[in-house]
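Trainee: structure of the sequence below:
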Amino acid sequence: MMELFHPNKLPTTRHIFFTGKGGVGKTSTACATALALAKAGSRVLIVSTDPASNLEDVFGQALSNLPTAIKDVPNLFASNLDPEEAARNYRESLIGPYRGKLPKAAIDNMEEQLSGACTVEIAAFDEFTNLLANQEVTKQFDQIIFDTAPTGHTLRLLQLPTAWSSFLEDNTTGASCLGPLSGLAAKKELYATTVHALSDSEETTLVLVSRPEPSSLREANRASMELSDIGITNQVLILNGLFKATKTDDTIAKELEKRQQHALEQQPDFLSKLQSYYLPLVPYNLTGLKALKSFFEPIELASVPLNSSHTAKEIASLNTLVSSISQKNNGVIMTMGKGGVGKTTMAVAVAIGLVQEGHKVHLTTTDPAAHLSNIIHDERLLENLSVSRIDPKVEVELYRDEVLSKVAATLDEDSLEYIKEDLRSPCTEEIAVFRAFAKIVDKSKDTFVVIDTAPTGHTLLLLDAAESYHKEVSRSNGDMPENIKKLLPRLRDPEVTDVIIVTLPEATPVFEASRLQDDLRRADIHPKWWIINQSFQAANSEDPILQGRANSEEEWINKVRSNLASKCVIVPWQIDELDNVEKVKILLQ
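Mentor: Below you'll find the model as predicted:
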């Protein structure tokens, strides 16, 4: 049986890295751990290198890149590094010398190649490497906690000799997603020392934070395996948000508990071998010292203030969105959002809703879930609904093989290894999958095409740069298919395309969705709709913990409705798993 987590159960290493996908409670858990260790007598520094960090909100005070003492907490200091600012400086250091010497299209191309998530991550790695190397700063602390560890992909790239060679400046196979690392070449040995420290189990502990949900556990498993493969094996798993119903007659509470237990029973084998702990679902936001101090203590339900005034009651249902789009006879609909927010289910629901309105619909998705098979075999829908599934693994392999076949004969072994690793980046999957989507959209006429998991603005701008500058971009080797060229203008036309952003009513998912919207706007694509999914406010549970969660959603629902979305709808947390057509139809009532 899993133990309740407390920081005193962690290995007593000097460095503790927390990692996990957005929205799992990684920052909150890291902050509460830092607070507990400081209270126990250690002099602790917590450092965030997460672009989505809310470290300042959690502690309720302004922070900088230098250690700042946390008010009213002896021994605790915090530092908030800004990897996006570091990435901007890094880009300019590489591109600046070429301004005025190369055509504008070439400069735009270079800037976009250096604007992806991988570049931000390498900039974050650079920031905390600089911190670790500053002994004048670090020697005053017993333990240093990092909120957000680098991925295995980035660490593998840094370990490849080619990453530091002039090949990256001169190659004709397409610049890396990370961009030329030669700007950091002087730090090669320093980076090697940092990577070595990460893999030293006497010095570093890696804490994987996950929710007891299938998508979150899969992501934790992937990260665990990747980091283990490069020698970071001193790992601990924390399952955050484990729920125990306090009202046994509340159907919503009972189903949530059952669903979580099923996810844990089905968790990947690799994760099941790790030392695992759990933290309960708490009925409040983990901001402020009072909340952090009580995170590892028993929940006092009587102290949770309940609020009967909920904004969710004022927001329209999903059917409003479908009715609005239905006024057109055809078009492209893209559902977008970070993993785990339910964008695939929302794509299915929108497709079914449009079919019910009498339209022909083609749904194309990367999700292999069984409920899509049920849709296909529903004879009542076959006439107007067609479904295609795209397997990202297959598309990426096809894309990699295509690229490597064109460059293998011209590269040495080290350079080829770099290209192979670079082709494991998130950008590669986006481009490969988007190429498959484009083929489907190109064949569809007089119909709605619903695309689950669309590319980010960064990827679209990369593809656009490839067309305008006729150079290789993101390993595409200059061969942009005609259907992609035609699709890009369609995606930018609001009369043709409706972009739907899906989020959860929680801090990190809303922040990440906001960044996604900004990214799309850079590509001149403007989302029309937001869907706030899985709302406990809209579900009306009577369980006190879930009522507390409903209260905590208020801030984020208001933020989406008032500040971020042109139009928004809300979807309640569902008692039933949405695994067939009839259950999905419930969302449209």
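Trainee: C-alpha from now on. contacts and neighbour counts both.
Mentor: Fine.
Trainee: just the helices in the stretch 251-400 of the chain please.
Mentor: 251-265, 269-272, 289-293, 318-326, 343-356, 371-376, 379-382, 392-407 (DSSP state H, counting those that start in this stretch).
Trainee: so which residue is smack in the middle of this protein?
Mentor: For the chain, residue 338 is the residue whose C-alpha lies nearest the centre (Cα atoms, centre = their mean; 4.6 Å).
Trainee: following up with a second sequence; could you model it the same way so I can compare the two?
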Amino acid sequence: MDAQFNPNDIKTKFLFLTGKGGVGKTSTACATAVALADQDEKVLLISTDPASNLQDVFHMDLSSTPTVIPDVENLFVSNIDPEASAKAYREKMVGPYRNKLPEAVVTTMEEQLSGACTVEIAAFDEFTSFLTKSEIVDQYDHIIFDTAPTGHTLRLLQLPTAWNGFLEESTHGASCLGPLSGLADKKDLYANAVSALSDGTRTTLVLVSRPDSSSLTEADRASRELKELDINNQILIVNGLLEDHNEKDEVASTFYARQREALEEMPENLNQMKVYSLPYVPYSLTGIDNLRHLFTSYKEKIMDATIERQEINLPGLKTVVDDFSMNGTKLIFTMGKGGVGKTTIASAIAVGLVEKGHRVHLTTTDPAAHLEYQFQSEQQNERLTISSIDPKHEVEKYKAKVLEESIKDLDEESLAYLKEDLESPCTEEIAIFQAFAEVVAKSENEVVVIDTAPTGHTLLLLDASEAYSKEIARSTGKVPESAKKLLPQIRNLKETAVVIVTLAEATPVLEASRLQDDLRRANIDPKWWVINQSLYATHTSDPILKGKALAEQEWIQKAHDTFGENTALIPWFSEEKIGYNKLKDFMVENK
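Mentor: This is a model prediction of the structure:
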């Protein structure tokens, strides 16, 4: 690792931060912006993250118009609202067809434009001007982009290159991005944006990661895919590195050791670039003073003396399992962003139900879930069966089936439209959902636990597609009987429960709330929120970790009081829970 990150080492005009949700991307971007502005550099900080909390960091209202930050001369901040941008974009695309096409057709068009890809293109459309228009760019010494989490960012960056070829060849305007013909006049603007991003003399790509294997693996994947787009000027910031710890505290010692082990096993691709670190801090990175302190060498008080430990009495995962067992729940989905321990929680729920005498089938579509690793090769209970669904295989099978069923009824132009539509990101979720439906349809007299569930958008899209198919053949093709039966089953609260898994931090909680809103649009109410890996629940005595535990209280309370109907809290375990017998440890109730 080269050294602790120093913003003054950045020489390019554009800084583009990317990373999984919850790795500290926003706090790193904000602290970097403040540090550069303090060095008499004129800085513009822009967020395109749907879960952005810039207004909380700076304690002021922000908008898409650059706003000067009091007490930080030369710093301007713009918070682009991608949801508002997507809403305007959606209406621009759909509005002209209202009262001209059947209502079912318009409904499907609206839902196709409600996915993540539409949010990304709308946000990208807004921030391209900050990359390309000289009247804006020339005003600042540095422009820092706090972007959406890695998966969003990769698609966001790939879009301009794809369109440059797509718009030259296509007149169909298919795909879930909506009619692209309306964007053709911006072709040069997008090409210039790609040029700026791939120019190492103008842009530095900052990969932000935590010192854990999941975050580093995601950073490695992002790095490789970005290099394929000729974005090669990359650095890695390992955020939240525990520098000192109380060796007598078991939690702190294990926490420290796990971080060092993850760094020793860091992917070779990341080791080949400049790697910097930022310290694990016990205080909240909000407010100008705390942001300034992140890059200073002096030590400040470890804990905020004004924060007192509150007694938050929440049940553990045992109560969640008891609830499912007592109520005869047959179908359980675990949902949440990557890195929150969703697969582990799904596995623990499955084991807990098996221990109560139920027959359980556990399945996942997460290619990084590695259920084989979770359970190892040890003897399992005969009442538990495990499977995994390969997303790539399911997508190819789905596309082939749709084309086979449709090709005889379509002319050349309609077939071209269909092939383009099948390249949309929505296709993967629909294909996976249908594979889920087949698993559930084959399962009788057992509980099915599904890791990585379809979003509310996907469910609504399937619903809308069923109505649309009565009017006109479309890309989602014929909805199988298994999927038709599963849609109402998911909405049946007596049979189905959704578990949202999150962490006691700002970004994971805010992203989980957005996921819940998405599900409620599809008339699905999550039954439980599970707050995983909580330091607050460990009663650690290490000064730094204890400070962090106290900071968790705000987000535990917000998740419980504001978002979750029922909330469970799981402590950070000093031991990784691998294998059937170790997963039973989740069934020990909180003390």
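Trainee: ok so, going back, for residue 566 of the first structure, which of the helices of the stretch 251-400 of the first structure is the nearest?
Mentor: With Cα to Cα, the closest approach to residue 566 of the first structure among these belongs to helix 318-326: 11.9 Å.
Trainee: give me the mean deviation of the closest one from the second structure.
Mentor: Here the mean offset of helix 318-326 of the first structure against the second structure after fitting is 1.0 Å, by mean Cα distance after the TM-score superposition for the first structure.
Trainee: got the contact list for that helix?
Mentor: 350, 353-354, 357, 359, 498, 529, 531, 569-571, 587-589 (Cα atoms under 8 Å, 6 or more residues apart in numbering).
Trainee: repeat for stretch 523-533 of the second structure
Mentor: 317, 320, 340-341, 456, 490-491, 497-504, 516, 519, 556, 559-560, 564-573.
Trainee: and stretch 232-240 of the first structure, by the same measure?
Mentor: By Cα under 8 Å, 6+ apart, the residues outside stretch 232-240 of the first structure that reach it are 5, 10, 24-25, 198-201, 204-212, 224, 227, 271, 274-281.
Trainee: is residue 482 of the second structure in contact with residue 435, as I believe?
Mentor: No. If you go by Cα atoms under 8 Å, residue 482 of the second structure and residue 435 don't touch, sitting 9.2 Å apart.
Trainee: so which of these two has more stuff around it?
Mentor: The neighbour count for residue 482 of the second structure versus residue 435, taken as other Cα atoms under 10 Å, is higher for residue 435 (21 against 17).
Trainee: which element is that one on?
Mentor: Assigned by DSSP states H and E, residue 435 of the second structure belongs to helix 425-442.
Trainee: now swap in residue 569 of the first structure and tell me
Mentor: strand 567-572.
Trainee: pull up the aligned stretch in the second structure for that strand.
Mentor: Alignment note (TM-score structural alignment): strand 567-572 of the first structure is matched to residues 566-571 of the second structure.
Trainee: what's the matching stretch in contact with?
Mentor: Here stretch 566-571 of the second structure makes contact (Cα under 8 Å, 6+ apart) with 314-317, 319-320, 527-538, 559-560, 586, 590.
Trainee: ok, back up a step: what about the helix or strand following the strand holding residue 569 of the first structure, how far off from the second structure?
Mentor: Downstream of strand 567-572 of the first structure, the first helix or strand assigned by DSSP H and E is helix 581-585. In the superposition against the second structure, helix 581-585 of the first structure averages 1.6 Å from its aligned positions (mean Cα distance after the TM-score superposition for the first structure).
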